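In: Structure for this input, please:
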Amino acid sequence: MYSFVNSSLGWFHLAASVVAMAAGAYILFATKGTKNHKKIGYIYVFSMVLICGSALGIYNLTGRFGMFHILAFLGFGTLIAGMLPLLVKGIRKDFRVFHLWFMYYSVLGLYAAFASELSVRIPDKPFYTMVGIATGSIFVLGSFFIFWKEKVWSRYLLK
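Out: Below is the predicted model:
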């Protein structure tokens, strides 16, 4: 199995990913605003920082800076955008919906990366086509879920 992951940094990246995927799944479906939500949410954010940071040091796919490094910066961006509405004091209640939007898209990005990673390991399949199909599928399905949940969020957050 060591050939599945090629370095110590790769194993670290994988371990942080497993933690983030478990925390992200909990966050997606748990009641928002509870102590557990906040605790698990910070575990998710910390593990995503580790994932995105470690991704910037992995070059065995192409040997140079590439698309996945850019996506790691996008991952950092969704985390920052998702956390700002909570960290800025005195923010309007309706801005908390942005927290939910960006954090849900952060989790979708994580799952899309996982699906892409799995799909490119199918032998004799075109790499970028498989990444596109995996990523697109996750984001289309996830976006339907987010749009459906936004009505619930708005009622909950704007009380």
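In: okay, CA-based contacts and neighbour counts for the rest of this
Out: Will do.
In: now for the longest helix belonging to the chain, which elements pack on it?
Out: Using DSSP state H, we find that the single longest helix of the chain is helix 127-157. Applying 3 or more Cα pairs under 8 Å, 6 or more residues apart in numbering; DSSP states H and E, we find helix 127-157 packed against helix 96-119.
In: Please compute how far the helix it packs on lies from its chain's middle.
Out: Relative to the chain's own centre, helix 96-119 is displaced by 4 Å; criterion: Cα atoms, centre = their mean, to the nearest Å.
In: Buried by neighbour count: which residues of that helix qualify?
Out: When burial is assessed from 16 or more other Cα atoms under 10 Å, helix 96-119 yields the following buried residues: 96-117, 119.
In: next one: stretch 142-155
Out: For stretch 142-155, the neighbour count (16+ other Cα under 10 Å) marks 142-143, 146, 153 as buried.
In: List the buried residues for whichever strand or helix holds residue 12?
Out: Per DSSP states H and E: residue 12 is located in helix 8-29. Burial within helix 8-29, assessed by neighbour count using 16+ other Cα under 10 Å, is assigned to 10, 13-14, 16-17, 19-21, 23-24, 26-28.
In: Need these in JSON lines (columns: distance to residue 49).
Out: Formatted as JSON lines, the buried residues of helix 8-29 follow (distance: Cα to Cα, whole Å):
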{"residue": "10", "distance to residue 49": "15"}
{"residue": "13", "distance to residue 49": "10"}
{"residue": "14", "distance to residue 49": "13"}
{"residue": "16", "distance to residue 49": "9"}
{"residue": "17", "distance to residue 49": "10"}
{"residue": "19", "distance to residue 49": "12"}
{"residue": "20", "distance to residue 49": "10"}
{"residue": "21", "distance to residue 49": "13"}
{"residue": "23", "distance to residue 49": "13"}
{"residue": "24", "distance to residue 49": "13"}
{"residue": "26", "distance to residue 49": "18"}
{"residue": "27", "distance to residue 49": "16"}
{"residue": "28", "distance to residue 49": "18"}
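In: Here is the second sequence; please produce its structure so I can put it next to the first one:
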Amino acid sequence: MYIFETTIGGIHTIFALAALFSGGYVIFKTKGTKLHKNVGYIYVISMILMNITALFTHVLFKFGPFHMLAIFSLLTVLFGIFAPLLLRKHDNWLQWHYSGMSWSYVGLWAAFIAEIVVRLPFEGIAESFWLLVIGGSLLVTCIGGYYIKKHNIKLVKSITNTSEH
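Out: Here you go, the predicted structure:
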């Protein structure tokens, strides 16, 4: 079995790995710094290019559910980056940025899990194969959603406390 069915698949994988690493760095390091912004731009560019190349991969489907999820992923990262770039006059821009970027990163991990399952030799088990793909992605999404909500509450409190002073 080839890991990269095509050149576009290899390029897609390189951008995905760059997004996984740069996104992880941004999440776990101090926010609002010059480094946060620069690494964040690497994340955004990697995500945009990864999602565009995803639309040209045709391993399982000509155009299928993974392609539709790539479009959704592209929209979440664009929403996340447009908030600080274009919507700073709105009071909620930071929450919008946080939500878009957080969900794009969780979606990236959900897609990563789905890709691992697709690449493993589970195809002979029919319905269970799709349950593993969907189940693994949903598990990552639920765990990520829990942490997004938990940290969003902290973000709202910190914004409220800052604006009161």
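In: quick one: the longest helix of structure 1 to structure 2 mean distance?
Out: Aligned to structure 2 and superposed, helix 127-157 of structure 1 gives a mean residue distance of 1.4 Å (mean Cα distance after the TM-score superposition for structure 1).
In: just how off-centre is that helix within its chain?
Out: Relative to the centre of its chain, helix 127-157 of structure 1 is centred 12 Å away, using Cα atoms, centre = their mean.
In: can you check stretch 85-104 of structure 1 too?
Out: With Cα atoms, centre = their mean, you get 17 Å for stretch 85-104 of structure 1.
In: Stretch 106-123 of structure 2 now?
Out: On Cα atoms, centre = their mean, the centre of stretch 106-123 of structure 2 falls 13 Å from the chain's centre.
In: got a list of contacts for it?
Out: Stretch 106-123 of structure 2 has contacts (Cα atoms under 8 Å, 6 or more residues apart in numbering) with 3, 16, 20, 73, 129, 132-134, 136-138, 140-141, 144-145.
In: Could you turn the buried ones of these into a ChimeraX selection?
Out: In ChimeraX, a selection of the buried entries from those looks like this (16+ other Cα under 10 Å):
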select :16,20,73,129,132,133,134,136,137,138,140,141,144
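In: Run the angle between whichever strand or helix holds residue 41 of structure 2 and helix 7-28 for me.
Out: Using DSSP H and E, residue 41 of structure 2 maps to helix 34-54. Put simply, helix 34-54 of structure 2 runs at 150 degrees to helix 7-28, going by axes from the mean of the first three to the mean of the last three Cα atoms, to 10 degrees.
In: Give me the mean deviation of helix 34-54 of structure 2 from structure 1.
Out: Aligned to structure 1 and superposed, helix 34-54 of structure 2 gives a mean residue distance of 0.4 Å (mean Cα distance after the TM-score superposition for structure 1).
In: what range in structure 1 does that helix sit on?
Out: Using TM-score structural alignment, the residues of structure 1 aligned to helix 34-54 of structure 2 are 35-55.
In: What are the buried residues along that stretch?
Out: Neighbour counts using 16+ other Cα under 10 Å place 37, 40-41, 43-45, 47-55 of stretch 35-55 of structure 1 among the buried residues.
In: what's the answer for stretch 157-165 of structure 2, then?
Out: Neighbour counts using 16+ other Cα under 10 Å place no residue of stretch 157-165 of structure 2 among the buried ones.
In: Of the contacts of stretch 106-123 of structure 2, just say which sits nearest to residue 79 of structure 2.
Out: residue 73 (9.9 Å; Cα to Cα).
In: For the counterpart of the closest one in structure 1, list the residues it contacts.
Out: Aligned counterpart of residue 73 of structure 2 in structure 1: residue 75 (TM-score structural alignment). Contacts for residue 75 of structure 1 (Cα under 8 Å, 6+ apart) come out as 48, 52, 106, 109.
In: what's the answer for residue 12 of structure 2, then?
Out: 49-51, 53-54.
In: mapping the residues you listed onto structure 1, which are still in contact?
Out: Mapping the contacts of residue 12 of structure 2 onto structure 1 (both residues aligned by TM-score structural alignment, their matches' Cα atoms under 8 Å) leaves 49-50, 53-54 still in contact.
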